[in-house]
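Student: this one's structure only:
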């Protein structure tokens, strides 16, 4: 089949799980054309793998020139599938496909703001010209079906797959300057501060631990030094072992040298990329069971999953890991294996191909 993709591939790390889908489809014999920004990091690899790259991406919503440009390419290339991944693409690509035989497919990567009464939904996901919507997680698909039951057949859950080979880290990050000793268990939470990230509950969890607990907690990301957090740190019996790292561009190096990755999110997220990256590095996860991460970690097999907004449950999860270092190794290996099997990029390629074939009949 012939596939035209419109998306943003400027940053390799964030774009990779998506970009590799279409490299995989090209390798399976389909003809893929990528329409993206001319300075996108992935353009070189796309071309090396035989994909055609058109250096263009809409910069305004419902722009007449952009609509005309996309429509001209759709007609010239006689595409079977038009796959788009962002609002700028949607608002120009959907009208560009009007009256053409191409199947229009959109993407949804987060769970919030899906409602039948939202008029913008009918310009995008509920639009009658849209033939399919790929949902990153099942929680998103269920929300769509609940709000648009008349179009339930168009929504399909397909996770963006990964490969643990993408996350090989050669550099070491030395934790000893922070006072971490050989037998201490190091936990890391990497997230920019937003209420939905649940950092308050994570810090409160340390209040349930004894001051002599052999552990350290690292908080990496923007906004972690806010007064509310600092107050909770100052009141914690482990205040000397809680470290604010701020934003780090070498975060994967730090995650690699910690023992456990913690996610205390409360709501609103789909599958969390930071957790996937940590699992790919073989880190044992301690996460909350928000809808978007259902089945990412199987509690008791590949990590520990606790209820959201529950500091005591987070503390118990920490104690479990601290008292059993072998469990850290076991769950870390199982988490890595889960990414390489259940969430591998090859599975995603297969599922995209199947969905496209269904749409084409």
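Tutor: Received, thanks. In this text the structure is predicted, and so the values were computed from the model without any measurement.
Student: Only C-alpha atoms from now on, for both contacts and neighbour counts.
Tutor: OK.
Student: Three-state assignment for residue 61, please.
Tutor: coil (DSSP: H, G, I helix; E, B strand; the rest coil).
Student: Show the residue spans covered by the strands in this structure.
Tutor: Along the chain, the segments classed as strands by DSSP state E run 2-6, 31-36, 52-55, 81-84, 103-108, 132-135, 155-157, 185-190, 215-220, 242-246, 260-263, 284-288, 304-306.
Student: Make a markdown table from the ones you listed and add mean neighbour count and distance to residue 73 to it.
Tutor: Listed next are the strands of the chain as a markdown table, based on neighbours: other C-alpha atoms under 10 Å; distance: least, C-alpha to C-alpha, whole Å:
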| stretch | mean neighbour count | distance to residue 73 |
| --- | --- | --- |
| strand 2-6 | 23 | 9 |
| strand 31-36 | 23 | 10 |
| strand 52-55 | 16 | 10 |
| strand 81-84 | 23 | 11 |
| strand 103-108 | 22 | 14 |
| strand 132-135 | 24 | 20 |
| strand 155-157 | 22 | 26 |
| strand 185-190 | 24 | 41 |
| strand 215-220 | 23 | 44 |
| strand 242-246 | 18 | 45 |
| strand 260-263 | 28 | 43 |
| strand 284-288 | 27 | 45 |
| strand 304-306 | 23 | 47 |
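Student: Make TSV from these and add distance to residue 197 to it.
Tutor: Output for the strands of the chain, formatted as TSV (distance: least, C-alpha to C-alpha, whole Å):
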stretch	distance to residue 197
strand 2-6	30
strand 31-36	31
strand 52-55	36
strand 81-84	28
strand 103-108	20
strand 132-135	22
strand 155-157	24
strand 185-190	10
strand 215-220	12
strand 242-246	15
strand 260-263	8
strand 284-288	10
strand 304-306	14
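Student: so which of those strands comes closest to residue 343?
Tutor: strand 155-157 (12.7 Å; C-alpha to C-alpha).
Student: other SSEs contacting that closest one?
Tutor: strand 132-135, helix 138-147 (3 or more C-alpha pairs under 8 Å, 6 or more residues apart in numbering; DSSP states H and E).
Student: which other residues reach that strand?
Tutor: 132, 133, 134, 135, 136, 137, 138, 140, 141, 144, 145, 355 (C-alpha atoms under 8 Å, 6 or more residues apart in numbering).
Student: make it 10 Å
Tutor: By C-alpha atoms under 10 Å, 6 or more residues apart in numbering, the residues outside strand 155-157 that reach it are 105-108, 125, 131-142, 144-145, 148, 351-352, 355.
Student: for residue 290, what are its contacts?
Tutor: Applying C-alpha under 10 Å, 6+ apart, the residues near residue 290 are 139, 264-271, 305-308.
Student: hmm, try it at 6 Å
Tutor: residue 267 (C-alpha atoms under 6 Å, 6 or more residues apart in numbering).
Student: ok, it to residue 217 distance?
Tutor: 22 Å (C-alpha to C-alpha, to the nearest Å).
Student: One more: residue 192?
Tutor: 16 Å.
Student: thinking again about what came up before, which one of the strands of the chain lies nearest to residue 95?
Tutor: strand 103-108 (10.4 Å).
Student: Check it against this one:
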């Protein structure tokens, strides 16, 4: 059978490979399937280049730093034509705006990636360069909630949007838990973590309000990964908890999964626009359960009352109650962690993502 010729376009410059590993593993899995001839176009400084090359994948580079670049469009268009590309798979907005435009008038089927709910409107002209680009044949969404949200805005065939869960591999989560001995943690405390920033939708303020509602004698430590301890705004947010000695801003960490591994639970109190949260999948892969708000794909990640707890968004009391449920019942917390790890292995593994993506490729090319 003739191999599918794939050009995957992506852009990454983070030192920490964890956020981008699921995407790369899907591309590598397609390559190793024997059904796809893969070329990757990425930025010259991409962390992923050696990762791809060690698996025998051809890599070409371009800056990929402009939403619309005539030079990038020309490069992609010429590559599609010269190499008889069947599938153009675009993994972010810059890739989409340039790649989908480059594919106009070619035979290539064009697929985009969508990672979160919200921020799409038919009345926003810039969206017609990305998620509503008329040249897109398919949009692979990271969760059903993302698919359903996008389908409200797509013109015509709503089935253009389809769900494929990102895949995680347990071999990525074999490191020892992070060494937190330098932090002023309390002996025997119940530790929770949040990958935190000050964007309101991430819900740091909700967690701080929930901590304020907890009993004064609650032996708890809250770890805010990514929160700059030197930031006045972060310090004000910590004061809002009413228990500043219990809340610790850790700053940027490349070992966020290992920090989660030291905890009893992780919290994701997003108020809106969530996809399939990487931090939850990473914690679950270490056997650590999560408390999440019911936004975006969170409720698909966490089976409420089985692998963790799902609470209404923007309700500090509900979040505080959930924290206390696990705080008071450590056996239940541990049980949730065991079940969460099993759920990641069974439902969010790399192979399911590769298989579903390959099925999408074949269906597009059959039509």
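Tutor: Thanks, I have it. Note that the structure is predicted; figures quoted are calculated from it, not measured.
Student: now the helices and strands packed on strand 155-157 of structure 1 as JSON lines including distance to residue 94 of structure 1?
Tutor: Putting these into JSON lines (distance: least, C-alpha to C-alpha, whole Å) gives the following:
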{"stretch": "strand 132-135", "distance to residue 94 of structure 1": "12"}
{"stretch": "helix 138-147", "distance to residue 94 of structure 1": "19"}
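Student: tell me the most buried of these?
Tutor: With neighbours defined as mean count of other C-alpha atoms under 10 Å, these peak in mean count at strand 132-135, which reaches a mean of 24.
Student: can you name the residues of structure 2 that that strand overlays?
Tutor: For strand 132-135 of structure 1, the aligned range in structure 2 is residues 138-141, judged by TM-score structural alignment.
Student: and the matching stretch, how far from the chain's centre?
Tutor: The gap between where stretch 138-141 of structure 2 is centred and where its chain is centred comes out at 15 Å by C-alpha atoms, centre = their mean, to the nearest Å.
Student: same deal with stretch 204-216 of structure 2?
Tutor: 26 Å.
Student: cool, and stretch 283-293 of structure 1?
Tutor: 12 Å.
Student: So which bit of structure 2 is it matched to?
Tutor: Stretch 283-293 of structure 1 maps onto residues 288-298 of structure 2, going by TM-score structural alignment.
Student: What's the end-to-end length of that stretch?
Tutor: Stretch 288-298 of structure 2 end-to-end distance (C-alpha to C-alpha) = 15 Å.
Student: Residue 258 of structure 2 matches what in structure 1?
Tutor: By TM-score structural alignment, residue 258 of structure 2 lines up with residue 253.
Student: oh, I was asking about residue 19 of structure 2
Tutor: Checking TM-score structural alignment: residue 19 of structure 2 goes with residue 14.
Student: Can you report how many residues lie near its match?
Tutor: 12 (other C-alpha atoms under 10 Å).
Student: Ok, the one 3 residues further on next?
Tutor: For residue 17 of structure 1, the neighbour count with other C-alpha under 10 Å is 20.
Student: likewise residue 328 of structure 2?
Tutor: For residue 328 of structure 2, using other C-alpha under 10 Å, the count is 12.
Student: Counterpart of it over in structure 1?
Tutor: That one, residue 328 of structure 2, aligns with residue 323 by TM-score structural alignment.
Student: about what we covered before: any idea how far the match of residue 258 of structure 2 lies from residue 261 of structure 1?
Tutor: From residue 253 of structure 1 to residue 261 of structure 1 the distance is 13 Å (C-alpha to C-alpha).
Student: what does residue 236 of structure 1 give?
Tutor: 20 Å.
Student: what's the burial count for the aligned partner of residue 104 of structure 2 in structure 1?
Tutor: Counting by TM-score structural alignment, residue 104 of structure 2 corresponds to residue 98 in structure 1. By the criterion of other C-alpha under 10 Å, residue 98 of structure 1 has 12 neighbours.
Student: For the closest residue to residue 98 of structure 1 other than its chain neighbours, give its distance to residue 352 of structure 1.
Tutor: Nearest-residue entry for residue 98 of structure 1: residue 129, 7.3 Å, with adjacent residues in sequence omitted and distances by C-alpha to C-alpha, 6 or more residues apart in numbering. According to C-alpha to C-alpha, residue 129 of structure 1 and residue 352 of structure 1 sit 19 Å apart.
Student: Likewise for residue 159 of structure 1?
Tutor: 10 Å.
Student: So if I had to pick from the two, which one is more boxed in?
Tutor: residue 159 (24 against 20).
Student: and the more buried one, what is it in contact with?
Tutor: residue 136.
Student: Tell me which residue of structure 2 matches up with it.
Tutor: Under TM-score structural alignment, residue 159 of structure 1 pairs with residue 165 in structure 2.
Student: Could you do residue 71 of structure 1 as well?
Tutor: Checking TM-score structural alignment: residue 71 of structure 1 goes with residue 77.
Student: these two touch, right, its match and residue 104?
Tutor: No: applying C-alpha atoms under 6 Å as the test, residue 77 of structure 2 and residue 104 come out as separate, 8.4 Å apart.
Student: overlap in contacts of these two?
Tutor: In contact with both residue 77 of structure 2 and residue 104: no residue, using C-alpha under 6 Å, 6+ apart.
Student: Aligned counterpart of residue 210 of structure 1 in structure 2, please.
Tutor: By TM-score structural alignment, residue 210 of structure 1 lines up with residue 215.
Student: Now do its match: how many residues are near it, please.
Tutor: Residues near residue 215 of structure 2, counting by other C-alpha under 10 Å: 10.
Student: Roughly how far does it sit from residue 303 of structure 2?
Tutor: Residue 215 of structure 2 is 27 Å from residue 303 of structure 2, by C-alpha to C-alpha.
Student: Same question for residue 236 of structure 2.
Tutor: When residue 236 of structure 2 is compared with residue 303 of structure 2 (using C-alpha to C-alpha), they lie 34 Å apart.
Student: Can you pick out the residue with more neighbours from these two?
Tutor: Neighbour tally, residue 236 of structure 2 and residue 303, criterion other C-alpha under 10 Å: the higher count belongs to residue 303, 17 against 11.
Student: Find the residue closest to that one in space, skipping its chain neighbours.
Tutor: Residue 303 of structure 2's closest residue in space is residue 309 (C-alpha to C-alpha, 6+ apart), at 7.3 Å.
Student: Quick check: the aligned residue for the one you found in structure 1?
Tutor: Using TM-score structural alignment, residue 309 of structure 2 sits opposite residue 304 in structure 1.
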